[in-house]
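Student: sharing a sequence plus its predicted fold:
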Amino acid sequence: MWNEPGNQWPMNIYSYYVGYNPPTSVNPYPRFPRIHNNAFLSPFTYIVGDVTVQNNTYVGPFVSIRADEGTPFYIGSNSNLQDGVILHGLKNKYVEKDNKWYSVYIGNGVSCAHGSLIHGPCQVGDNVFIGFKAIVYNARILEGCFISSCAVVTNGVELKPNSFVPPGANIDTHEKADRLLPAPKSEEEFAMEVQRVNQEFPAAYSLYFGKNKCTCGLSC
């Protein structure tokens, strides 16, 4: 029997986990995440530690944001972390942004596509697109860059603004980073459309699931 109106449906539970990082020798001070009221956390999101998530940011299902080793993390406004994105960082390794130190810094209007890994120390500037299963680790990505699917950016490199990393490329030297060309118009348009769609999700999903949730994350 199909699940149609009038038939009995399985029960849906809206739950995620947001909590303190466990005290350890490398990160002894428990910190609770700060999530803006207009951000949206999907079911099965996992966030621990000193994490800031700003206004109208969408966090998809099965996203893991663990500030339990490297810390703190910052995620700006109007960004999106799609299904299966992972954020983590190395202990005592930082990037500097506006005279503050971060393990992972993600700016405004950033898209992290399905399955991508952003590992600190790293900085991701405004309006950056990180493609499916791409890896950013120990790198500084300046504004407007486009990192294609399955690409790797690492080894302390800095990408100049609006750089295009081709699919599957391994950018691990400054020489490789400096040779990158600007993003093609078609990829810029694709990134803008991804942003447009995902910026609608926080408000839409908040209405869909409702705002009356317990602190445990369950719908009430």
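Tutor: Good, I have the coordinates. Here the structure is a predicted model, which is why all the values come from computation and not from measurement. Residues are numbered from 1 along each chain as shown.
Student: rest of the way, CA atoms for contacts and neighbours
Tutor: Fine.
Student: tell me the centre residue of this structure?
Tutor: Leu81 (3.8 Å; CA atoms, centre = their mean).
Student: from Leu180, how far out is that one?
Tutor: Separation of Leu81 from Leu180 (CA to CA, to the nearest Å) stands at 25 Å.
Student: again, but for His88
Tutor: 27 Å.
Student: those two: who's more crowded?
Tutor: For His88 and Leu180, the more surrounded residue by other CA atoms under 10 Å is His88, and the numbers stand at 23 against 16.
Student: and for the longest helix anywhere in the chain, what's in contact with it?
Tutor: Secondary structure of the chain per DSSP state H: the longest helix is helix 185-209. The contact list for helix 185-209 (CA atoms under 8 Å, 6 or more residues apart in numbering) reads 14, 38-40, 56-58, 78-80, 109-111, 129, 146, 219.
Student: can I have the buried ones of the residues you listed as a ChimeraX selection?
Tutor: Restricted to buried positions by 16 or more other CA atoms under 10 Å, the ChimeraX selection for the contacts of helix 185-209 reads:
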select :14,38,39,40,56,57,58,78,79,80,109,110,111,129,146
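Student: okay, pairing it with this:
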Amino acid sequence: MIKEDFSHFEKEPQFDSSVFIAESADVMGHVLIEKDVSIWFQCVIRGDINYISIGEGSNIQDGTVLHVADEFPCVIGKNVVVGHQATVHACEIGDNCLIGMKSTILNGAKIGSGSIIGSGAVVPMNAIIPANSLVLGIPGKVKRQVSMKEVEYTKHLANKYVRLKELYLNKN
């Protein structure tokens, strides 16, 4: 497989040795990745016209797309779980959130810490989701506050992926 050269971007991704980035993932441009982050297979993380920030202990699962807009960066907090094939576009996600598989978060949206965006939900442009909210549907609407059991499950998933990426980093 020939990897495309993205060295023409003004800024390059910044991360340390605690970060796992799968070989098939494309991470380019102005991307700031904190420690213990994992970026899984077939992800596209494109900080070409604005920046992307991924907080400590977060995981970006297989097939996810993170992108930006001229007026909005993409900011992901700490210990965030972004499920398979999600699209996270030019928005802000608070700490300890779970973004469900195949969900979409659009430009300017702000997801409060501790929230869960259900699988397949679409959070509209400029939506403000309060902390600890469960969002479901198209368009995504707050259905209720998350339970303590759900909060603990999100923490469990984030920690699980921190441990899992260690298996990939230490395969030799």
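Tutor: Perfect, I can see it now. As the structure is a prediction and not an experimental result, all values here were calculated from the model.
Student: residue furthest from the geometric center of the second structure?
Tutor: Asn172 (27.5 Å).
Student: was I right about Glu92 of the second structure contacting Val68?
Tutor: No - using CA atoms under 8 Å, Glu92 of the second structure makes no contact with Val68, being 10.6 Å away.
Student: what touches both of these two?
Tutor: Cys74.
Student: before we move on, back to that, the residue nearest to the centre of the first structure and Val59 touch, don't they?
Tutor: Yes - using CA under 8 Å, Leu81 of the first structure is in contact with Val59, at 4.9 Å.
Student: any idea which strand is longest in the second structure?
Tutor: strand 44-54 (DSSP state E).
Student: what lies in contact with that one?
Tutor: 9, 25-34, 37, 63-78.
Student: PyMOL command for the buried members of the residues you listed?
Tutor: Listed next is the PyMOL selection for buried residues among these, using 16+ other CA under 10 Å:
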select buried, resi 25+26+27+28+29+30+31+32+33+34+37+63+64+65+66+67+68+69+72+73+74+75+76+77+78
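Student: wait, what's in contact with the aligned partner of Gly89 of the first structure in the second structure?
Tutor: Matched to the second structure by TM-score structural alignment, Gly89 of the first structure sits across from Val68. The contact partners of Val68 of the second structure, by CA under 8 Å, 6+ apart, come to Arg46, Gly47, Asp48, Ile49, Asn50, Tyr51, Ile52, Cys74, His89, Ala90, Cys91, Asn107.
Student: for these, give me JSON lines that also has distance to Ser147 of the second structure.
Tutor: Output for the contacts of Val68 of the second structure, formatted as JSON lines (distance: CA to CA, whole Å):
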{"residue": "Arg46", "distance to Ser147 of the second structure": "34"}
{"residue": "Gly47", "distance to Ser147 of the second structure": "34"}
{"residue": "Asp48", "distance to Ser147 of the second structure": "37"}
{"residue": "Ile49", "distance to Ser147 of the second structure": "38"}
{"residue": "Asn50", "distance to Ser147 of the second structure": "35"}
{"residue": "Tyr51", "distance to Ser147 of the second structure": "33"}
{"residue": "Ile52", "distance to Ser147 of the second structure": "30"}
{"residue": "Cys74", "distance to Ser147 of the second structure": "27"}
{"residue": "His89", "distance to Ser147 of the second structure": "27"}
{"residue": "Ala90", "distance to Ser147 of the second structure": "28"}
{"residue": "Cys91", "distance to Ser147 of the second structure": "24"}
{"residue": "Asn107", "distance to Ser147 of the second structure": "27"}
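Student: tell me the helices in the first structure, going along the chain?
Tutor: Using DSSP H, helices in the first structure cover 174-178, 185-209.
Student: so can I have TSV of those helices showing distance to Pro121 of the first structure and mean neighbour count?
Tutor: Formatted as TSV, those follow (distance: least, CA to CA, whole Å; neighbours: other CA atoms under 10 Å):
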stretch	distance to Pro121 of the first structure	mean neighbour count
helix 174-178	17	14
helix 185-209	24	15
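Student: out of these, which comes closest to Gly115 of the first structure?
Tutor: Closest approach to Gly115 of the first structure among those (CA to CA): helix 185-209, 15.3 Å.
Student: for the closest one, the distance to its chain's centre please.
Tutor: 14 Å (CA atoms, centre = their mean, to the nearest Å).
Student: now swap in stretch 79-88 of the second structure and tell me
Tutor: 5 Å.
Student: what's the answer for stretch 80-95 of the second structure, then?
Tutor: The answer for stretch 80-95 of the second structure is 4 Å, by CA atoms, centre = their mean.
Student: stretch 71-83 of the first structure now?
Tutor: 4 Å.
Student: burial count for the residue mapped onto Ile52 of the second structure from the first structure?
Tutor: Per TM-score structural alignment, the equivalent position to Ile52 of the second structure in the first structure is Phe73. Number of residues near Phe73 of the first structure (other CA under 10 Å) recorded here: 26.
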